[in-house]
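Colleague: With the input below, show me the fold.
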Amino acid sequence: MGSSIPAGLVAIGAGLLFAANAQLFDDRENRTPQNLVELVQFETAKLENREKAVSALRDKVDQAIAQAGQDDDQKETHPSIFGYLDREMTGDAIEVQLWDAPKTTVESGAFDPNQLVVHQQDVEAIMNALWAGGAEAMTVQGQRLASTSGVRCVGNVLLIHDQRFSPPYVITAIGDQKKLKAALDASPQVHIYRQYVAAAGLGLSVTEKSAVTMPAYDGTIELNYAKVLEGQDD
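Modeller: Here you go, the predicted model:
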């Protein structure tokens, strides 16, 4: 199995490289040489500085990758990153259920029918808020997910791990219950959904659960990342 690299480390490395390039190339108009000799000297110095900066940042990225590649140690010391995906987890949890508006609301004609059903974005809003709230493990419809997992809706059918599920949709997260609920309250997307709950009768329940056991995650946790090819440094 290849090294599993936290997406945040790769993003940080990429961001540093982009920032370095932007900084090295800004203010070009204010530093224009007056003759050819000055131009050559200026461009040579600038290139040397850029190569030094890129080399230093590449070393930082390599160090981050090497550290993150220690899968066993990382899983033990950083459960918030890996979520103990390779094993069952038991703990206190928050359970969120979402369901479509009742048939009577649909038949009233007061709302666009599209506003009366749970959409993929609604499920994702709950998931994202719970991850942001420090969820240590999560299931949707009983299916264990990683923080990089996604769900997909086709009509009012939710697809997870090649299985189909209909409402109500149940999202459960193990973690600090107060922090998880606070994260739901702080999410702008969840706030919008709650407005439709009040106005149109969409379904939402948030319940505290004790001693919830979640199965091990059976998907892949390997993240692919870019590598510098040998002989391609120039």
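Colleague: For the rest of this, base every contact and every neighbour count on C-alpha atoms.
Modeller: OK.
Colleague: Check which helices and strands the longest helix anywhere in the chain sits against.
Modeller: Criterion DSSP state H: the longest helix present in the chain is helix 36-68. Under the contact criterion of 3 or more CA pairs under 8 Å, 6 or more residues apart in numbering; DSSP states H and E, helix 36-68 touches helix 7-25.
Colleague: and the helix it packs on with helix 36-68, angle?
Modeller: 170 degrees (axes from the mean of the first three to the mean of the last three CA atoms, to 10 degrees).
Colleague: Proceed likewise with the subsequent sequence, for comparison:
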Amino acid sequence: MEYTSGAASWQKALRRAIAALLRRPRQSRPGWSVGVPLIAAAAGLLFTTTATTAGGTALREDRRPQLNQLIEDRRADVASNEQRAAALRREIENRTTSLAGSDGPIRDQQTRAAGDRQSAGFTALSGPGVTVELDDAPRRSDGTLPEGATNDDLVVHQGDVQAVVNALWAGGAEAMSIMNVRVLATSAVRCVGNTLLLHGRVYSPPFKIVAIGDPAALQQALADSKGVREFRDLVDDYKLGYKEYASSTVTVPAFEDSTTLRSATVPR
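Modeller: Prediction:
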């Protein structure tokens, strides 16, 4: 179907509808016979408006490819900026170390900061611990859902990841990582759809969480967690993925993102 542009189309349709009404003899007639020309006029107005708005393009064009490309471009930008930031941090550390050789106050502060690096999460650690993996349920080949389930029931949510993280901290975890990224007290776990957003980077399932600590205590904390138990119940119902295993040695990396302070107080 082709649309004409401008106001001429709907005006022409309206004139035809009025003319049709005037040509009919004045007699009692059903309401629908009067309404049909008016509906036709309204349809002509609607088609003209749609054509004008579209401007020769599809109103429902699928923009997912452009969105996916935009996401990939932004990921590349983030990765490039992270590399540049890491290089600048190394340069600052090297210059500070160089100055510390001849400046006593800088040397003292550098020594004090070095003593806090491990507890602050800026050094890699290894030791006994527990690994937990959470994954979405596999899709059925015929595209149907399990009885009584919705799409939301078949994916890992922010609350599921947070439940595992909180349980491991409560179980005495000394250090932790998610997707091989060090987690600190200030780290925020967020989900966007079925992806995980952590320190500005996006990760897809399965989500791997590693914690250093007493394996028995960590596993007991997971068993005691209401949120973890609820997720494990869905593993049986909807085939969500849950793996938990203890190891004699696990490793969590050092925190490598920005350490810029947003607030601080002077110790007394």
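Colleague: Can you point out the buried residues in the longest helix of the first structure?
Modeller: 50, 53-54, 57-58, 61, 64-65, 68 (16 or more other CA atoms under 10 Å).
Colleague: again with stretch 80-88 of the second structure
Modeller: Buried residues in stretch 80-88 of the second structure, counted by 16+ other CA under 10 Å: none are found.
Colleague: Check stretch 117-128 of the second structure too.
Modeller: Buried, per 16+ other CA under 10 Å, within stretch 117-128 of the second structure: 121-123, 125, 127.
Colleague: other SSEs contacting the strand or helix carrying T48 of the second structure?
Modeller: Using DSSP states H and E, T48 of the second structure maps to helix 31-54. Other elements packing on helix 31-54 of the second structure under the criterion 3+ CA pairs under 8 Å, 6+ apart are helix 8-23.
Colleague: In the first structure, what stretch matches the helix it packs on?
Modeller: Alignment of helix 8-23 of the second structure against the first structure: no match, by TM-score structural alignment.
Colleague: Identify the residues contacting that helix?
Modeller: 34, 37-38, 40-41, 44-45, 48 (CA atoms under 8 Å, 6 or more residues apart in numbering).
Colleague: Which two of the buried residues of stretch 117-128 of the second structure have the greatest separation?
Modeller: Greatest spatial distance among those (CA to CA): F122 and G127, at 16.1 Å.
Colleague: Please pull up the equivalent of V206 of the first structure in the second structure.
Modeller: Per TM-score structural alignment, the equivalent position to V206 of the first structure in the second structure is E244.
Colleague: what about the spatially closest residue to its match that is not a sequence neighbour, distance to S119 of the second structure?
Modeller: Using CA to CA, 6 or more residues apart in numbering and skipping the chain neighbours, the partner closest in space to E244 of the second structure is V132 (4.5 Å). The spacing between V132 of the second structure and S119 of the second structure, counted by CA to CA, to the nearest Å, is 23 Å.
Colleague: How about T53 of the second structure?
Modeller: 60 Å.
Colleague: For K178 of the first structure, what is the enclosing helix or strand?
Modeller: helix 177-186.
Colleague: residues in the second structure aligned with that helix?
Modeller: Counting by TM-score structural alignment, helix 177-186 of the first structure lines up with residues 215-224 of the second structure.
Colleague: List of residues touching that stretch?
Modeller: 128-130, 164, 167-168, 170-173, 228-229, 246-247.
Colleague: Map Q158 of the second structure onto the first structure.
Modeller: Counting by TM-score structural alignment, Q158 of the second structure lines up with Q120 in the first structure.
Colleague: Now do the longest helix seen in the second structure: which range of the first structure does it align onto?
Modeller: Longest helix of the second structure, by residue count under DSSP H: helix 64-100. Under the alignment (TM-score structural alignment), helix 64-100 of the second structure falls on nothing in the first structure.
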